[in-house]
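Participant: Next input, structure requested:
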Amino acid sequence: MNETDVVRALGALAQETRLRIFRMLVVAGSKGVLPGRMAEELGTSPTAISFHLKELVHAGLASSERDGRHLIYRANFAQMNGLLGFLTAHCCEGQPCEVNSVACDPC
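Facilitator: Model (predicted):
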């Protein structure tokens, strides 16, 4: 994953509704979620859901698959893991991090 991909992914997640949608997709796992269900659970319009899903798909964080008349959306776990890997690649200068401490520095 390069910096451009990381910026695009973080930009997509830097919006409350999109973050909630992405978390919903992650929880759903491989079975995915229909946009109508997302709209119901998040209390927003299907149009807004479609807009936000488009941004997540563009960032590579989600994908869609047609099942008859329905589109099922799923989280792209490879992209998510790539983002997490990029953000933590040089954590603690390669040493194991201990996050049990209250201090700001996890190392």
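
Participant: C-alpha only now, for contacts and for neighbours.
Facilitator: OK.

Participant: Can you tell me which residue is spatially central in the chain?
Facilitator: Nearest residue to the geometric centre of the chain (Cα atoms, centre = their mean): Phe22, 4.2 Å.

Participant: How much space separates that residue from Ala59?
Facilitator: Applying Cα to Cα, to the nearest Å, the value for Phe22 to Ala59 is 11 Å.

Participant: Next, the contact list for Glu55, please.
Facilitator: Contact analysis of Glu55 by Cα atoms under 8 Å, 6 or more residues apart in numbering lists Ala12.

Participant: Relative to the whole chain's centre, how far out is the helix or strand containing it?
Facilitator: Using DSSP states H and E, Glu55 falls within helix 46-58. Helix 46-58 sits 12 Å away from the centroid of its parent chain (Cα atoms, centre = their mean, to the nearest Å).

Participant: re earlier: ok, the residue nearest to the centre of the chain touching Phe77?
Facilitator: No - with contact defined as Cα atoms under 8 Å, Phe22 does not reach Phe77; the gap is 10.7 Å.

Participant: which neighbours do the two share?
Facilitator: Listed as contacting both Phe22 and Phe77 by Cα under 8 Å, 6+ apart are Leu61.

Participant: Can you report how many residues lie near Thr40?
Facilitator: Actually, residue 40 is Glu. It isn't Thr. Neighbourhood size, Glu40 [other Cα atoms under 10 Å]: 11.

Participant: Alongside the first, I'd like the structure of this one:
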Amino acid sequence: MHEAQTISALGALAHAQRLRTFRALVIAGPIGLTPSTLADQLQIARNAMSFHLKELAHADLVSVEQRGRHLIYRANFGQMDKLIGYLTEHCCQGSDCSPAPASSTPRVTDVSTTLHTPSSLTSPVSPTSCCKPDS
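Facilitator: This is a model prediction of the structure:
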């Protein structure tokens, strides 16, 4: 991933509603969701959801497929992996990163409180089932 792509992706995610939308699509996995389902679940106006999905698609963070009369949006897990890879490349200058002290940053274990979304969007998705290519 190049710097310009990284800036585009981070810029797209730098809006609360787009970040929640992207996270909802990550949770949905390869099945994806329609814009109306996303709008209803995240309590975002449908026209605003359409705008946010276009911004995420422009940054290549989501893909869209026409299925009959419906559009199905999915998180682009390959692009997400590239973004994470770019951000963590050469982490700790190549040396082993020591884990952060347990008291330095509290861990969030209940994503429903951070997403402010219905519980239907907070079920975990195993990265091995949808995000990683088969080995």
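
Participant: The residue nearest to the centre of the first structure: what secondary structure?
Facilitator: helix (DSSP: H, G, I helix; E, B strand; the rest coil).

Participant: In the second structure, what residue corresponds to it?
Facilitator: Counting by TM-score structural alignment, Phe22 of the first structure corresponds to Phe22 in the second structure.

Participant: excluding its backbone neighbours, what's nearest its match?
Facilitator: Nearest non-adjacent residue to Phe22 of the second structure, counting by Cα to Cα, 6 or more residues apart in numbering: Ala75, 6.6 Å away.

Participant: so what corresponds to that neighbour in the first structure?
Facilitator: Using TM-score structural alignment, Ala75 of the second structure lines up with Ala75 in the first structure.

Participant: residues in contact with Thr17 of the first structure?
Facilitator: Each residue near Thr17 of the first structure by Cα under 8 Å, 6+ apart is listed here: Leu42, His52.

Participant: quick one: it and Cys92 of the first structure, what's the gap?
Facilitator: From Thr17 of the first structure to Cys92 of the first structure the distance is 32 Å (Cα to Cα).

Participant: In three-state terms, label the nearest residue to Ser30 of the first structure once chain neighbours are set aside for me.
Facilitator: Spatial nearest neighbour of Ser30 of the first structure, excluding adjacent residues (Cα to Cα, 6+ apart): Arg74 at 6.5 Å. Look at Arg74 of the first structure: counting by three-state DSSP, its state is strand.

Participant: Isn't Arg74 of the first structure up against Val57?
Facilitator: No - at 9.5 Å, Arg74 of the first structure does not count as touching Val57 under the criterion of Cα under 8 Å.

Participant: Pick out whichever of the two has more residues nearby.
Facilitator: Remark: of Arg74 of the first structure and Val57, Arg74 carries more neighbours, 24 against 18, as counted by other Cα under 10 Å.

Participant: before we move on, the earlier item: what is in contact with Arg74 and Val57 of the first structure at once?
Facilitator: Common contact partners of Arg74 of the first structure and Val57 (Cα under 8 Å, 6+ apart): Ser63, Ser64.

Participant: What is the burial count for Phe51 of the second structure?
Facilitator: For Phe51 of the second structure, the count of nearby residues is 12 (other Cα under 10 Å).

Participant: er, Arg23 of the second structure I mean
Facilitator: Neighbour number of Arg23 of the second structure under other Cα under 10 Å is 17.
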